[in-house]
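# 3D model of this:
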Amino acid sequence: MTAPPALPPLHLVVMGVSGSGKTTVARALAAELDLTFAEADDFHPPANIVKMTAGIPLTDEDRWPWLRALRDWMAEQGTRGESTVVTCSALKRSYRDLLRGAGGRVQFLDLEGSRELLAARMRGRSGHFMPAALLDSQLGALEPPTPDEQAWTYDVACPSAEIVAEVAARVRRELGSGK
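Just a heads-up that it's a prediction; the model follows:
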């Protein structure tokens, strides 16, 4: 009897605008599934952080180097057979298409919520460079995933623990442990 073929690395990209709970969900999901975690904000060049801290929205030109760095990190992990959980706003389909180039299976988890809830969350957090004033620019740039992208969508009004439990069960059921 032969062993089943190994599953390709899985990269779970927890996406959404600022305030959607990407980091909370992604950290808990990585811990639950014992996967390598990365915060996309850590891949921004310093100039992007300066702009966002000043309340200046990023342009596509600002975002491409950041997205390529994140994709390359995911690909590097994948070549070692490591599956990952990463945060990334992934606002546009073109950004998600670039991230899909990491290889393996790239699955997007789209965290959605009302503008009011997102703004309240942003106002309530401290120590983050992204001001609440940039929420509208992110919502304006957002291209929600289309059905052909097969993203998994979750309402952030639900407790993050419920979202994590549902995603973890789905990953285990559909894909194996991912690692």
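# contacts, neighbours, all on C-alpha from now
Fine.
# Arg68 and Tyr154: what is the separation?
Distance, Arg68 to Tyr154, using C-alpha to C-alpha, to the nearest Å: 26 Å.
# output the longest strand belonging to the protein.
Ranked by residue count and defined by DSSP state E, the top strand of the chain is strand 105-112.
# check which helices and strands that strand sits against.
strand 10-15, strand 152-155 (3 or more C-alpha pairs under 8 Å, 6 or more residues apart in numbering; DSSP states H and E).
# now those strands as CSV including mean neighbour count?
Formatted as CSV, these follow (neighbours: other C-alpha atoms under 10 Å):
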stretch, mean neighbour count
strand 10-15, 27
strand 152-155, 16
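# show me what contacts Ser160?
Shown in contact with Ser160 (C-alpha atoms under 8 Å, 6 or more residues apart in numbering): Gly21, Thr24, Val25.
# same question, Arg123
Arg123 touches Ala132, counting by C-alpha under 8 Å, 6+ apart.
# next, the structure of the following sequence, for comparison with the previous one:
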Amino acid sequence: MDTANGLDPRVLVLMGVSGCGKTTVAALLAGRFGWDFEEGDSLHPQSNVEKMHAGNPLTDEDRWPWLARVADWIEAELDAGKHGVITCSALKRSHREVLNRRGTGIVFVYLAGTPEQIGARLAARQGHFMPTSLLASQFAALEEPGEDEPAIRIDIGEAPRQIVQAIVDDLGLGSPASLDKP
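Below is the predicted model of the structure:
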């Protein structure tokens, strides 16, 4: 069982709308600690990728099979006694409830930014199946995590390494503190 620094195995789910920096920050965070990393978008069924690429927003009906795959990855990590980091938009509370179906071992890291900040990032991004035109639908669907959810909110106004440090500081990962927070 991986309990480095006395931490019970946890999976951090970096969440937020497309373009908020989930993949960049998650890869840096996982690399910093040597934790497993999964790009949640790689778990989308091909039909979802095609739908988004065509400029059509996903419905919850489209998302359920994908969210089940993400939840399966999370549970496999926890069952193996490992720490991990995965990206997933997790826009709605109901989505996060699917991901946190066991009720323990997960912390949502909400990367929060304004539509203007994220729109500028999306406009500069190349090679991603999610077009800028779908950003408004993502913000419309977004339900920020409530105080009763295992989540922290991190502003995306800084550079990725500073965002990683803010996560580390907020969760007490720079010391032998536990991830039992928040």
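# care to give me the TM-score?
In this superposition the chains share a TM-score of 0.90, using TM-score structural alignment, normalised by the length of the first structure; 171 aligned residues with a C-alpha RMSD of 1.5 Å.
# still on that earlier bit, would you reformat the contacts of Ser160 of the first structure as JSON lines and include neighbour count and distance to Gly176 of the first structure?
Listed next are the contacts of Ser160 of the first structure as JSON lines, based on neighbours: other C-alpha atoms under 10 Å; distance: C-alpha to C-alpha, whole Å:
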{"residue": "Gly21", "neighbour count": "21", "distance to Gly176 of the first structure": "25"}
{"residue": "Thr24", "neighbour count": "14", "distance to Gly176 of the first structure": "23"}
{"residue": "Val25", "neighbour count": "26", "distance to Gly176 of the first structure": "19"}
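# restricted to helices, list those.
Thr24, Val25 (DSSP state H).
# closest one to Glu82 of the first structure out of the contacts of Ser160 of the first structure, please.
When those are compared for distance to Glu82 of the first structure (C-alpha to C-alpha), Val25 wins out at 19.4 Å.
# surely Phe129 of the first structure meets Lys51?
No. Counting by C-alpha atoms under 8 Å, Phe129 of the first structure does not reach Lys51; the two are 9.6 Å apart.
# now the helices for the first structure?
Secondary structure of the first structure (DSSP H): helices at 22-33, 46-53, 60-79, 93-100, 115-124, 135-141, 160-175.
# mean shift between the fourth one and the second structure?
On superposition with the second structure, the mean distance recorded for helix 93-100 of the first structure (mean C-alpha distance after the TM-score superposition for the first structure) is 0.7 Å.
# may I see the buried residues of that helix?
Neighbour-count burial for helix 93-100 of the first structure flags Tyr95, Arg96, Leu99, Arg100 (criterion: 16 or more other C-alpha atoms under 10 Å).
# picking that back up, mind putting the contacts of Ser160 of the first structure into TSV with distance to Thr36 of the first structure?
Putting the contacts of Ser160 of the first structure into TSV (distance: C-alpha to C-alpha, whole Å) gives the following:
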residue	distance to Thr36 of the first structure
Gly21	18
Thr24	15
Val25	14
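# so which of the contacts of Ser160 of the first structure is the closest to His11 of the first structure?
Val25 (14.4 Å).
# residues in contact with that closest one?
Val14, Ser160, Ala161, Ile163, Val164.
# and the furthest pair within those?
Greatest spatial distance among the contacts of Val25 of the first structure (C-alpha to C-alpha): Val14 and Ala161, at 14.2 Å.
# now do the contacts for Ala151 of the first structure.
If you count contacts by C-alpha under 8 Å, 6+ apart, Ala151 of the first structure has them with Gln107, Phe108, Leu109, Asp110, Pro145.
# the third one contacts Met15, correct?
By that I understand Leu109 of the first structure. Yes. Between Leu109 of the first structure and Met15 there is a contact under C-alpha under 8 Å: 5.8 Å.
# which positions in stretch 69-89 of the first structure come out as buried?
Under the neighbour-count criterion of 16+ other C-alpha under 10 Å, stretch 69-89 of the first structure has 69-72, 74-75, 77-78, 81-89 buried.
# identify all contacting residues around it.
Counting by C-alpha under 8 Å, 6+ apart, 8-18, 22-23, 26-27, 29-30, 35-41, 43, 98-104, 178-179 sit against stretch 69-89 of the first structure.
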